[in-house]
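A.B. asks: Pasting the sequence and the predicted coordinates here, then a few questions.
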Amino acid sequence: MTGADGPGTTGPQRLFTARFAVLCLCAVFYFVSLGMVYPVLPGFVENDLGGGPVAVGLAVGGFGLSAAVARPLVGPLGDSKGRRFVVVWGCVLVGLGILGNLFATTVATAVLFRLLTGLGEAAFFVGIAAAAQDMAPEHRRGEAVSYFSVTVYSGLAGGPVIGEQLAESLSADAVWALGGGLCAISAVLGAYSIHGRPDDAPTGWPTSFFHRPAARPAVLLFLGLIGYAGFLSFIELHVEDIGFARSGAVFATFAVIVISMRIVLARLPDRLGPQRTSTMSYTFSVIGLWIVALWPQVPGVFLGTVVLAIGQTFLFPALFVLAVQSAPANRRSQAIGTFSIAFDLAVGLGGLLTGAVVALSSFTTAFFVGGIVSLVALVLSRTVVRPQIAPAH
């Protein structure tokens, strides 16, 4: 492609363009549709399909399983066929997966449609994240990730509210129908905002589905998210244990901090550089988790939540930039596919590992151990697992 902001060019000169705005709007519609499903699907599986707790967990968790498996496969596809191809088809698959619940009569069919949704999510995220980087000037890549991630958080925060209200006022079928419709809108916006297949795209069957240099920041992301995943899984039970029954206020505090800082300080990862930014992120994450662990009272929970949120705000943008920098433009989707597996694994395994510590000891010990894992990530990022940067071409 020889356009102003595609792979194989000298790169765009401006970040805020009409196409970048449409791309972000595409992400908002998509993630709202995805978020709408979360509060409705468990009740649908349990009440409408007669499934038990295991069935509910499988229906909800199957999404992450298929997404993790598919990410390294769709990465090379996004490079060879183009970002628009995987974004549009990702929207189509997710839309079909959500609409499929209109026809689901058994738990097995609901799980299959959820697995289909995961395949679409893998394709969409890899494609749109790569497209956002294609549109960003090289010196503003971290800023682009920050703004793009705000659309993700906004959609996933607003979607559950819309889905829950719609299910209560109408029915679960209305949620499935609207979710599918929003995916269709997102597909149109993605097709409009993203250029087609680049001229220098790889041809033929890929020799590897993993981009090895991107595995280094992926390892650092995995370790940096373990404590955060444990926090998400057990903070509600922890605050109940200390006599505070409003965990929603804790989650809201975390979300407000992350979204507002990613808007106000969007350029910070570019100004500090990815490695210094990730060092700062790990440090705040360690301190935040240890405050929650060592001050098991309401003020300690909120102070620790604020500090942890500051740490997590820029961890993903900083390491994401390192993953993107590890690959030439025509291998960018492959690098993102490799890198984003770490998120799926951390969210899936973080709660499990934290739960094991809770079972053996206590909530406070679990949060303290989460801080230790972040400290290990900090040490590794400065010593052993130093990410590589691909030469410009």
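C.D. replies: Received the coordinates, thanks.

A.B. asks: switch to C-alpha atoms for all contacts and neighbour counts from now on
C.D. replies: OK.

A.B. asks: all helices of the stretch 51-200 of the chain, in order?
C.D. replies: Ranges of helices within the stretch 51-200 of the chain are 53-80, 83-99, 107-134, 141-169, 172-193, based on DSSP state H, counting those that start in this stretch.

A.B. asks: okay, those in JSON lines with distance to residue 368 and mean neighbour count next?
C.D. replies: Listed next are those as JSON lines, based on distance: least, CA to CA, whole Å; neighbours: other CA atoms under 10 Å:
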{"stretch": "helix 53-80", "distance to residue 368": "26", "mean neighbour count": "22"}
{"stretch": "helix 83-99", "distance to residue 368": "38", "mean neighbour count": "26"}
{"stretch": "helix 107-134", "distance to residue 368": "32", "mean neighbour count": "26"}
{"stretch": "helix 141-169", "distance to residue 368": "26", "mean neighbour count": "21"}
{"stretch": "helix 172-193", "distance to residue 368": "39", "mean neighbour count": "21"}
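
A.B. asks: Structure two is appended below for comparative analysis:
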Amino acid sequence: MPVTPPQYHSAAADRSLLSLMTCVFTVFLVTGAALPALPLHIHRTLGFGTFTVGLVSGAQFASSLISRLWSGAIADRRGPKFAVSTGLALAALAGLLYLLSLMFSRNPSLSVAILFMGRALLGGAESFIMTGSQSWCLALAGPGNVGKMIAWIGTSMFVALAAGAPLGSFLFEKFGFASIGLATLAGAVVTMLLISRVPDARTRSENGEIVGKVLKAVWLPGLGMAFPGLGYGIMTAFSVLLFVQRGWQPAWLSFTAFAAALMVARVFCGALPDRLGGARTAVIFVTIYSFGMALVWAAPAAWLAFAGTALAGFGYALIYPGFGMEAVARAPTNAKGLAMGIYTAFIDLALGVFAPLLGLVANVTGLGPVFLISAILALCAVPIAMRLHSSAEPAREAHLI
């Protein structure tokens, strides 16, 4: 039987949080392992260019966008545990498709098409897992612990992504892309066992009319996040290829530096959105992020490029909670979980549309200018944040980290 928040003791909630953190960590560890391996596999082994790399990477984000509201509705109707379990099943299927694609390596077009389907399934899996985990946390946390729950779930994701990049490079170089498929499959199966004993918990289901209200409330913060949110896709799809092309090793450190700096920012500066306000924090950290991305483009040496990825990660860390606070503050009080889902969908939209387009740009200009374009687009979020600040509503107790 699902457990309602008032009946759930804090110690039990902490134990469930630990299990959910382990679940998210395991899934995103194998996801992170694919970050350096997949572009190299598509480019080196299958012989495709940057557009195809962007297209396959973008499939994950487009799928996340399509499944975002669906996963939230399922979490409401069937419970977050069912949503997370569904995501894990999709992740397992993605691992199987990775392995299946290797059977058609002599037919690169068919092989990359199977990879495309695998990435699309993985995007849906991530949407179900993260939306379900966040809903689970919101249901278990109680009014005084929502911020802590969301903070640690998010941190476990980026710790896993940071650790997954060197793991993926090692596996790919030593054992080939098959090891990435096996790791994805095994990670999903192990995680199913981890959550099997965690009690389910549900928030009150909302009717369909609430979706329109939430969308109207959060579209502007979501648009603000979409511009810098594109940089996450650029880092995952193109940073390793850029560093390999320029002879900067270890190439996997580009994304690991991004994720590690993001974690540092969340640990030591996580209270800034509460102190300064979400919109004001977003302005500051968008500027830091844009400078970091531009530094990657302009860097004449590896150490400056690694510093640029770290600055970009540090800035990206508090853009999400900055605009997220504005989104949740404007949403109906009984629909904060749905507000997070719709807000995050704007990032998926930007990544699904622009990642393939920037792959086409990279075919013409090279990979470096893509980082400069990302930096310039991110600055479009500044006037949006300023508008949000000028029209801020007084209710800002919602806390997203």
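C.D. replies: Sure thing, it's come through. Remember, it's a predicted structure, so these values are computed and weren't measured experimentally.

A.B. asks: which one of the helices of the stretch 51-200 of structure 1 lies closest to residue 336 of structure 1?
C.D. replies: helix 107-134 (6.0 Å; CA to CA).

A.B. asks: Which secondary structure elements does the closest one sit against?
C.D. replies: Here helix 107-134 of structure 1 touches helix 18-37, helix 53-80, helix 83-99, helix 141-169, helix 332-360, going by 3 or more CA pairs under 8 Å, 6 or more residues apart in numbering; DSSP states H and E.

A.B. asks: so which of the helices of the stretch 51-200 of structure 1 gets nearest residue 370 of structure 1?
C.D. replies: helix 53-80 (21.8 Å).

A.B. asks: Under the alignment, what does residue 25 of structure 1 map to in structure 2?
C.D. replies: In structure 2, the residue equivalent to residue 25 of structure 1 is residue 22, according to TM-score structural alignment.

A.B. asks: and that match, how many residues sit next to it?
C.D. replies: Using other CA atoms under 10 Å, residue 22 of structure 2 has 19 neighbouring residues.

A.B. asks: Residue 208 of structure 2 too?
C.D. replies: Using other CA under 10 Å: residue 208 of structure 2 sits among 9 other residues.

A.B. asks: Could I get the buried residue list for the one helix or strand residue 364 of structure 1 maps to?
C.D. replies: Taking DSSP states H and E as the criterion, residue 364 of structure 1 maps to helix 363-382. For helix 363-382 of structure 1, a neighbour-count test (16 or more other CA atoms under 10 Å) marks 363-378, 381 as buried.

A.B. asks: do stretch 347-367 of structure 1 as well
C.D. replies: Applying 16+ other CA under 10 Å to stretch 347-367 of structure 1 flags 347-355, 357-358, 362-367 as buried.

A.B. asks: next one: stretch 299-311 of structure 1
C.D. replies: 300, 301, 302, 303, 304, 305, 306, 307, 308, 309, 310, 311.

A.B. asks: Rebuild the residues you listed as TSV, extending it with secondary structure and distance to residue 161 of structure 1.
C.D. replies: TSV is the format used below for the buried residues of stretch 299-311 of structure 1 (DSSP: H, G, I helix; E, B strand; the rest coil; distance: CA to CA, whole Å):
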residue	secondary structure	distance to residue 161 of structure 1
300	helix	28
301	helix	25
302	helix	23
303	helix	26
304	helix	26
305	helix	22
306	helix	23
307	helix	26
308	helix	25
309	helix	22
310	helix	25
311	helix	26
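
A.B. asks: Which of these sits closest to residue 62 of structure 1?
C.D. replies: Nearest to residue 62 of structure 1 among the buried residues of stretch 299-311 of structure 1, counting by CA to CA, is residue 309 at 27.5 Å.

A.B. asks: in the superposed pair, what's the mean gap between the helix holding residue 364 of structure 1 and structure 2?
C.D. replies: Superposed on structure 2, helix 363-382 of structure 1 shows a mean distance to its aligned partners of 4.1 Å (mean CA distance after the TM-score superposition for structure 1).

A.B. asks: Give me the contacts around that helix.
C.D. replies: 220, 223-228, 230-231, 234, 238, 275, 278-279, 282-283, 285-290, 292-294, 296, 354-355, 357-358, 386 (CA atoms under 8 Å, 6 or more residues apart in numbering).

A.B. asks: Now, of the residues you listed, which are buried?
C.D. replies: Buried subset of these (neighbour count, 16+ other CA under 10 Å): 220, 223-228, 230-231, 234, 238, 275, 278-279, 282-283, 285-290, 292-293, 296, 354-355, 357-358.

A.B. asks: Spatially nearest residue to residue 266 of structure 2, not counting backbone neighbours?
C.D. replies: residue 317 (6.2 Å; CA to CA, 6 or more residues apart in numbering).

A.B. asks: and that neighbour, what is it in contact with?
C.D. replies: Per CA under 8 Å, 6+ apart, neighbours of residue 317 of structure 2: 262, 263, 265, 266, 285.

A.B. asks: Output these in TSV, with neighbour count and secondary structure appended to each entry.
C.D. replies: Listed next are these as TSV, based on neighbours: other CA atoms under 10 Å; DSSP: H, G, I helix; E, B strand; the rest coil:
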residue	neighbour count	secondary structure
262	24	helix
263	23	helix
265	18	helix
266	22	helix
285	23	helix
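
A.B. asks: Which one of those residues is nearest to residue 61 of structure 2?
C.D. replies: Of all the contacts of residue 317 of structure 2, residue 262 has the smallest distance to residue 61 of structure 2: 20.1 Å, by CA to CA.

A.B. asks: Would you quantify the distance from the equivalent of the closest one over in structure 1 to residue 125 of structure 1?
C.D. replies: Counting by TM-score structural alignment, residue 262 of structure 2 lines up with residue 258 in structure 1. Relative to residue 125 of structure 1, residue 258 of structure 1 is positioned 20 Å away (CA to CA, to the nearest Å).

A.B. asks: Brilliant, that's me finished.
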